[in-house]
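*Asks:* How does the following fold in three dimensions:
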Amino acid sequence: MTDGAIDPEAGLPWKRFNPLMLMVHPLRELIRYLPVLLIALIAGAAGGEPWWVYALSALGIVFGILRFFTTTYRLTPTHVQVRSGVLNRRTLSVPRDRIRSVDVDSTLLHRIFGLAIVKVGTGASHGQDELEFNAVALRDVPALRSELLRTAPPAAESSEPDNLSHWQPGWVRYAPLTLSGVASIFAVVAFLFQVQFFEGGLVTRLPIVQQAIGFVSHLPVLTTALWGAAGLVVVASAVAMVRYALSYGGFGIHRVDATTLHINHGLLRTRQITLDETRLRGVQLSEPLSLRAVGAASAHAIMTGLGRQRGGVALIAPPGPRDEAVRIAAYVLGSAEPLEADLIQHGPRARRRRFTRAATFAGILALGALVLQLVGIVGPSIWWAFVVIVPASALLAVDRYRGLGHRLLPGLLVARSGSLNRRRTVLATEGIIGWTIRRTFFQRRAGLATLIATTAAGRHRYTIPDLPAGDVWPLIGAVSLRDYARKA
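*Replies:* You can find the predicted model right below:
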């Protein structure tokens, strides 16, 4: 993708997008200003009247209207071009032979007006902008997708089953374990704190907030803490389940042809992703500790050409039963062996390093507790917390070591690490374009090293941490020799 006015066929006219975007663009800009509008409402309830909030909102609506009139596109025999910008005019041009994928995204606003955003993936680096058609009528999406991908060779017919997996409503029970609800609550709390300090105690001046503070202040501290924790769990779980259903509801993955998979998910905001398996460079199985405890996992495909917004990975199995995630990942990969095979552990030095880190963490907490006790902020009862902290740190160290390992299979490099967020990465060795060996001061003293495989796919860097230093170069040599033998 290049930035600049590339005009190979000056005679072709520029076209505008669907005029219904005159409704969508202003509404989207208004939604962006929703936080400051909430500030205005809260300020009005507390006796203030920040007029500038309404001025900014009106400016956003005008800007949204101008975006429609200043955005045009055209498809030439050699390029796809989009010209946009209100103050800073810019033309994004993509050679048609560089198009790797065409994905469809439809937000709730777009769906209300029968529109969708068509995004063109080119395999460019993550620092480049992504070309998108915002917006196209839903009925015109199939024709546009076919036109954009017309240079792709026709795929052979496939005898595989069409539907490979679909979402089960029962999977929503895994949502509270993803901690997305807690993240949403923290985002709301952070916003309220910003509002609080923005207008000098705006939130606490509200009558309902003052009444709640007065009620809580008369309760015992332990009672408040217990009810607060219970309320947080209930609210966070409910929010997580709603987010999960909205994000992954209607999930389905099916085969289009011999080399193409189609993935769709989402209720209010629908997303459709087309995966060209010729660009597949591996899969990643994610098993956070909370999901692993109940036998759940999620899976992503490591691809080239997906664009920077998805980081080169595509969801192929949402958080759900581990067996289902492994089944889909094995189907996409072509084998289940890399996902279930035993890995080579990294030896006693790597295990000792994990216990050292756990002990260091507990020691820092103990030092902090001692300082707080000396200044009179907490009492001696704080040390009871270490009855939980010390064993938990030791168990975490054990689990981190058990999750550490690697293995080299024909054409595949398997690496696994982590405990709180454990990932097993299966990377095609033919996609590895370089290696980085990193050794910190403490790793050098322990005789360990971190090996980083560089690839053009996915997140570009996949690590094997705390590998015995003597095993680094033999592993690199084995990968190179196997690739050379396979190509020969």
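*Asks:* Please count neighbours and contacts with C-alpha atoms only from this point.
*Replies:* OK.
*Asks:* was I right about L268 contacting L108?
*Replies:* Yes. Assessed by Cα atoms under 8 Å, L268 is found in contact with L108 at 5.1 Å.
*Asks:* Of the two, which one has the most company?
*Replies:* Between L268 and L108, counted using other Cα atoms under 10 Å, the more crowded position is L268 (17 against 14).
*Asks:* For L41, the count of nearby residues, please.
*Replies:* Count around L41 with other Cα under 10 Å applied: 15.
*Asks:* does it belong to a helix or a strand, and which?
*Replies:* helix 34-45 (DSSP states H and E).
*Asks:* compare with the first, here's sequence two:
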Amino acid sequence: MTESPGDMPPPGQPDASEDLRPRRDPENPGSAQAVPEDGRAAPQVGPDAETGSAQAVPEDRPADARAGSAPRTVSEGGPAESEGRPAQAASDVRAGAPQVVPEGGSAAVRAVPEVWEYGLPIGVPLRLSPKVLLTDPIRMLPSLLLPLAGVLFLGGFSPGSFVWAAVAVVGSVAFAAVRWVTFTYRIVDDRLELSRSLISRSVRTIPLERIRGVDVSTPPLHRLLGIAVLRIDTGASGDEKQEGELNGVTVAEADRLKAVLLWHARARMARRAQARGTVPGTGSDLPAAIDASGTLPATSGAPRETPAHAAVGHEVGDTTPERVFFVLPRKWLVYGPLSGAYLLTPFALLAGAVGLAFQWGSEFRIDGRVVVDAGEWLWGHPLLLAGALIVLVLAMPVVGMIMYGVFNWDFTLRGRDGYLIAERGLITRRSVSLERRRVRGFELVEGLVERRMRLARAWAIVTGLGDSATRGQLLPVVPRDTVLGVVGEAIGAAPSGLRPHPAAARRRRLFRAVFPWLVVVACASAAALMWSTYWWWLAAPAAILALLGIPLGLDRYRSLGHTYDGTRLSVRSGSLRRSQAVVEERAVVGWTLSQTWFQRRAGVLTVTAGVGAGSGGYAALDVGEVEGVAFAAEVTPDWFASFVTPEAAQASGGSRGLGNP
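*Replies:* Now for the predicted structure:
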């Protein structure tokens, strides 16, 4: 009897470390007994008198009660779906009764303390860790800080003001206690329920089959207390209100829940793929046979070893060996200052400090005029102001490197059991799981300075991924060759040899980069000649920007490109932020060919591939009219058969002709 990944027992079952395999008595072939390897006593299993099926008999029950108890069976289909297994209500399975798995199922017998399904007690409401009674008031402290300060200052720090402040603190703790008592979560059938009930009852239901990923993060205080935040991604377009969050489960419970939820998705995928005769995750019609050892054959195109076993703490039950694609070396932290997001961090901190000063000024009886006077005094001391600016400039690379390390410390990208798992963070550790069969490509992003240093970042293009701007990150700022190599192994290689765009695209890039500043120069010069010479202060910078627009426009033109290699299409554009999207052909769901009035005069158009993933569409800008249609027809020839001539369909470059529709 062979086992598929769908036959795996759900992770998180109690006593998972024991080997409780059914072993038959040599003298009585019809019986089976679960015997752990360490020799401890196990529930007795014997043939039922009426049906002959295996039945578990706990030792602490009377013989007459044991004779009439019904076993709980799990069929080949696994526990993830109701079809293929006996329909049995949870009330029919007595708590404390062992779970019996027939010989054709997941060859294991486990004694469980309650009714278990998916490795969790089914229908039993569970609460968050009591430690949230400490974390929740601390999380509410920033919102309480200003009111508390106002109460103390308005009360003149009198005993009464301290009493009211203490009442506010006690109230926040009581509020956290009420939230903890009234919030529960549980797995019922094929869904996860998050309930909150006090005066009214609110239940959020998340079907397990809709779960796209499970993120686990540990902020500093949570890490200190041994708890974590588990966030469930259902592909709700980044709307957190439509997703589930368990803020305050223990780390062990978070790992177990993550393993169970992702195992369920993997089991469904495996069964569906086996029904189609395909190997999960490959997308090809290859045999999905699994030999007796529980491994996929080497010819299947899947990883060499795929043990059919599930264990706690792994995303889908260790059905494939873990593979580490990338670990960020510590010496690469020096790349942080080369990224604009980290380089400008000191200015962001300074702006935040100024904002807090204006916001808290009234609470601490500080007039806004005091801040203005301080700024005027600093402006009147140019040497001191220059020193402050020099310190700020010198702090930019240092702070940039620190922030890069805080966010990307020990960044690790690994593949395990059909998922890409990215872990990162020094203060707040975060783990994001992306289902590989939903990955449709990747996006390579390079800033202007990063390009000069041959650095890049990568994001995954994933279907049904909420908040993909932060969750879809595959690699931080690292050498470009490393990005291409890692992404090529994890997802697929990018097509090489981008096709250049026509000369009209270069003229348009130069016009758009230079002409607006020339208009400003002309207007400012006219104003300076007619009214005041102060307008020259505007005309001079605009003239400099117009000159800088020439190399910028040429660079934007050189960045344009598109190609298709028979499997993936790629489009690229941008200069200050150059982005190259690589998308699988099967992800394209439509095309948009658009032309503005200026584009029609130049003989170019914009071809946008509609994709049900990522940003929803990726465009090739200012492509020749004939070449643009031919590019779309090359990727999806059936859709454009009536618009493209045979000559255009045979080649992807050069001159092509349009046929009559």
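*Asks:* circling back to that earlier point, and the angle for the helix or strand following the helix holding L41 of the first structure with helix 34-45?
*Replies:* Note on helix 34-45 of the first structure: by DSSP H and E, the next helix or strand toward the C-terminus is helix 51-69. Here helix 51-69 of the first structure runs at an angle of 150 degrees relative to helix 34-45 (axes from the mean of the first three to the mean of the last three Cα atoms, to 10 degrees).
*Asks:* For helix 51-69 of the first structure, buried residues please.
*Replies:* By neighbour count on 16 or more other Cα atoms under 10 Å, the buried set for helix 51-69 of the first structure is 53, 57-58, 60-61, 64-69.
*Asks:* which SS class is the nearest residue to V313 of the first structure once chain neighbours are set aside?
*Replies:* Leaving aside its chain neighbours, V313 of the first structure sits nearest to I302 (4.8 Å; criterion: Cα to Cα, 6 or more residues apart in numbering). Under DSSP: H, G, I helix; E, B strand; the rest coil, the three-state class of I302 of the first structure is strand.
*Asks:* So what does I302 of the first structure match up with in the second structure?
*Replies:* Taking TM-score structural alignment, I302 of the first structure has I461 as its aligned residue in the second structure.
*Asks:* if I read this right, that match contacts G441, doesn't it?
*Replies:* Yes. I461 of the second structure lies in contact with G441 (Cα under 8 Å); the separation is 5.0 Å.
*Asks:* What segments of the stretch 351-488 of the first structure are strands?
*Replies:* 405-409, 412-417, 421-428, 432-438, 448-455, 461-468 (DSSP state E, counting those that start in this stretch).
*Asks:* Which among those strands is found nearest to E157 of the first structure?
*Replies:* With distances scored as Cα to Cα, the stretch of the strands of the stretch 351-488 of the first structure nearest to E157 of the first structure is strand 421-428 (25.4 Å).
*Asks:* by contact count, what packs against the closest one?
*Replies:* Secondary-structure packing of strand 421-428 of the first structure (3 or more Cα pairs under 8 Å, 6 or more residues apart in numbering; DSSP states H and E): strand 280-288, helix 337-340, strand 412-417.
*Asks:* got a markdown table for these, with mean neighbour count and distance to V141 of the first structure too?
*Replies:* A markdown table is the format used below for these (neighbours: other Cα atoms under 10 Å; distance: least, Cα to Cα, whole Å):
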| stretch | mean neighbour count | distance to V141 of the first structure |
| --- | --- | --- |
| strand 280-288 | 24 | 25 |
| helix 337-340 | 16 | 36 |
| strand 412-417 | 23 | 37 |
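*Asks:* Relative to L372 of the first structure, which of the ones you listed is closest?
*Replies:* With Cα to Cα as the criterion, L372 of the first structure lies closest to strand 280-288 of those, at 32.7 Å.
*Asks:* tell me, that closest one lands on which residues of the second structure?
*Replies:* Counting by TM-score structural alignment, strand 280-288 of the first structure falls onto residues 439-447 of the second structure.
*Asks:* Give me the mean deviation of that stretch from the first structure.
*Replies:* Aligned to the first structure and superposed, stretch 439-447 of the second structure gives a mean residue distance of 0.7 Å (mean Cα distance after the TM-score superposition for the first structure).
*Asks:* chain center to that stretch, what's the gap?
*Replies:* Centroid separation for stretch 439-447 of the second structure versus its chain: 14 Å, with Cα atoms, centre = their mean, to the nearest Å.
*Asks:* picking up where we left off before, turn the strands of the stretch 351-488 of the first structure into CSV, columns for distance to V313 of the first structure.
*Replies:* Formatted as CSV, the strands of the stretch 351-488 of the first structure follow (distance: least, Cα to Cα, whole Å):
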stretch, distance to V313 of the first structure
strand 405-409, 21
strand 412-417, 17
strand 421-428, 12
strand 432-438, 16
strand 448-455, 13
strand 461-468, 13
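*Asks:* P77 of the first structure is nearest to which of those?
*Replies:* strand 448-455 (31.8 Å).
*Asks:* who touches the closest one?
*Replies:* If you take Cα atoms under 8 Å, 6 or more residues apart in numbering as the criterion, strand 448-455 of the first structure is touched by 349-350, 431-440, 443, 460-469, 472.
*Asks:* what's the matching range in the first structure for stretch 44-52 of the second structure?
*Replies:* Stretch 44-52 of the second structure maps onto no residues of the first structure, going by TM-score structural alignment.
*Asks:* Translate R586 of the second structure into the numbering of the first structure.
*Replies:* R586 of the second structure maps onto E430 in the first structure, by TM-score structural alignment.
*Asks:* Neighbours of G320 of the first structure, how many?
*Replies:* With other Cα under 10 Å as criterion, G320 of the first structure counts 23.
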